[in-house]
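In: Would you be able to build a 3D model of this:
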Amino acid sequence: MDQPVSLRERKKNQTRYLLMRTALDLFEQRGFDQVSVAEVAAASSVSKKTVFNYFACKEDLILGAGKHHIDEPAVVVRERRPGQTPHGAMREYLLTALAERQPMIGLSDSPYVRRLQKLIANTPALTARNLHYQGQSRRLLAEVLVEEGVSEVSASLIAAQILAVQEVLAATNAHRVIAGESPDAVYPDAVAATEHAFHLLERGLGDLLRRPKASVTPPGTD
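Out: A predicted model of the protein is given here:
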């Protein structure tokens, strides 16, 4: 059974959500670069120090809700069942996330999540920080593969390919939802795209899109 959340933890969570929602309101109204952490603190009736007790940097006021996903690919691969490949485990993980309409795969119609997605997409500082976290996720996954005996170069290549699939799929789904499609409408295409992406990953590119050789006209046949 789940352990009950203590009063202290509930209050901490309430403060965290207050700071995140206040920051989102202010950043949408005035722009991310035009709002200071001190202003977010003042609007939330807390000190600037309190903000940094909850968030390591200003960007995390927006990105912090998803930081727990950074190590998930590494955990998924490390804990995969016998006989399962790393990419097979990630395929299963992403299909489950799609079925659950999780925000991390871009398939959530929560108004709050959609506001976050729009702000991130339109704010270079947030986009850059998000890329930094994606890099952390790739490094953690590569470390797991190295633990299993793969060379560092191979581990980095494998991790980059697996997580590039996740990033492209999530971005595609989020773009459609932000444009107004419902997650339920996007879901069948999202599942098909996931299956296709991991089929390519598993089989390799092979001869896909090999450019035909130019035909050569034998001399004297003009």
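
In: going forward, measure contacts between C-alpha atoms and count neighbours the same way
Out: Will do.

In: how about the strands in this protein?
Out: Assigned strands in the chain: none (criterion: DSSP state E).

In: any idea where the helices of it begin and end?
Out: Under the criterion DSSP state H, the chain contains helices at 7-30, 37-43, 48-54, 60-63, 72-78, 86-99, 111-121, 124-147, 152-178, 183-203.

In: Make CSV out of those helices and add mean neighbour count.
Out: Conversion of the helices of the chain to CSV gives the following (neighbours: other CA atoms under 10 Å):
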stretch, mean neighbour count
helix 7-30, 15
helix 37-43, 17
helix 48-54, 15
helix 60-63, 21
helix 72-78, 19
helix 86-99, 18
helix 111-121, 16
helix 124-147, 18
helix 152-178, 18
helix 183-203, 15
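
In: Please provide the structure for the following sequence as well, for comparison with the first:
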Amino acid sequence: MAVKRGPYASDLQRQRRSQILLNTRELLESEGIEGISMARIAKMSSVSTKTLYNIFVNREGLLLQAAANRLDELVASASIQLATPGIPRLLAITELAMMPFRDNPDFMKTVVAIVIAANENTPGAGERVGRVQMLAYDALVVARENDELKSGVDLQELSLIIAANQWGVALMWQQNMISLEQLIRQTNLNHVITLIPFCIGGRKQWLEKRMEMLHPAITPVSNQPIRLLS
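Out: Got it, this is the predicted structure:
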């Protein structure tokens, strides 16, 4: 009995999918959302429109995966993989993720608009929109294993707060409510401020020193417990 293969199981299929996402992202960078159609991407990628729909379900699913593909590349980069696992790697990802905002702000405004617009009916939305939360949760798991967190911290809720803060600041920038420099500074600073009350020992001291470098005028965070302790 033949075994049914999963979607894009072969190297050739994975390469084709990567090329489709690359073509889509290049159009997003050069023309914005308006320049994207399934027929155009299919022609550029030398596949049928039916194949494109089979892979990504609809235009929204394709746009979301193309927009989020950049973050996946950053996470897989050598500099991130060399960073210390846990909270240091999470902050390193955040810093590196800010580079595209500085290098190509128009494209990143498009990316934020696509991700924010995704809903539960958009293919891949659960994974992609929650990518930052998953990265934060994984970092917190490592921090707990290393005894860097206070006892009883709810990792799920704390990771949600970290992700919400990041997307909230990005949305404010996308809506022209804050400047690019404010976006970069606040995104890096938010993670540190959020994490300090829940960390202990050397990791807390490390975060406090980092906060002083990012914003010397901020008063050290209180040791009073916050409602994320179960």
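
In: Just give the TM-score of the two.
Out: Comparing the chains after superposition, counting by TM-score structural alignment, normalised by the length of structure 1, produces a TM-score of 0.51; 182 aligned residues with a CA RMSD of 5.4 Å.

In: could the helices of structure 1 be laid out in a markdown table, adding distance to L209 of structure 1?
Out: What follows is those, written out as a markdown table (distance: least, CA to CA, whole Å):
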| stretch | distance to L209 of structure 1 |
| --- | --- |
| helix 7-30 | 43 |
| helix 37-43 | 50 |
| helix 48-54 | 49 |
| helix 60-63 | 37 |
| helix 72-78 | 30 |
| helix 86-99 | 23 |
| helix 111-121 | 31 |
| helix 124-147 | 28 |
| helix 152-178 | 19 |
| helix 183-203 | 13 |
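
In: What lines up with L189 of structure 2 in structure 1?
Out: Alignment note: L189 of structure 2 maps to A192 in structure 1; criterion TM-score structural alignment.

In: Then T110 of structure 2?
Out: In structure 1, T110 of structure 2 lands on R115 (TM-score structural alignment).

In: picking that back up, how far away is the match of L189 of structure 2 from L98 of structure 1?
Out: 11 Å (CA to CA, to the nearest Å).

In: what do you get for E167 of structure 1?
Out: 13 Å.

In: Same check on L126 of structure 1?
Out: 24 Å.

In: Next: Q161 of structure 1.
Out: 20 Å.

In: same deal with N53 of structure 1?
Out: Distance from N53 of structure 1 to L98 of structure 1, by CA to CA: 33 Å.

In: repeat for E195 of structure 1
Out: Counting by CA to CA, the gap from E195 of structure 1 to L98 of structure 1 is 12 Å.

In: Could you do A142 of structure 1 as well?
Out: Applying CA to CA to A142 of structure 1 and L98 of structure 1 gives a distance of 24 Å.

In: now L26 of structure 1
Out: In terms of CA to CA, L26 of structure 1 sits 31 Å off from L98 of structure 1.

In: repeat for K58 of structure 1
Out: Applying CA to CA to K58 of structure 1 and L98 of structure 1 gives a distance of 29 Å.

In: Then I178 of structure 1?
Out: From I178 of structure 1 to L98 of structure 1 the distance is 16 Å (CA to CA).

In: Same question for Q117 of structure 1.
Out: 17 Å.

In: Now for I162 of structure 2: which residues touch it?
Out: V132, Q133, A136, N190, H191, T194 (CA atoms under 8 Å, 6 or more residues apart in numbering).

In: Next, count neighbours for the closest residue to I196 of structure 2 other than its chain neighbours.
Out: Using CA to CA, 6 or more residues apart in numbering and skipping residues adjacent in sequence, the residue nearest I196 of structure 2 is K204, 5.7 Å away. Neighbour count for K204 of structure 2, taken as other CA atoms under 10 Å: 18.

In: Please apply the same query to V47 of structure 2.
Out: 14.

In: Can you tell me how far it is from Q19 of structure 2?
Out: For V47 of structure 2, the distance to Q19 of structure 2 - CA to CA - is 11 Å.

In: Repeat that for L91 of structure 2.
Out: For L91 of structure 2, the distance to Q19 of structure 2 - CA to CA - is 30 Å.

In: for L135 of structure 2, same thing?
Out: For L135 of structure 2, the distance to Q19 of structure 2 - CA to CA - is 25 Å.

In: Who are the contact partners of the match of T110 of structure 2?
Out: Neighbours of R115 of structure 1 in contact, by CA under 8 Å, 6+ apart: none.
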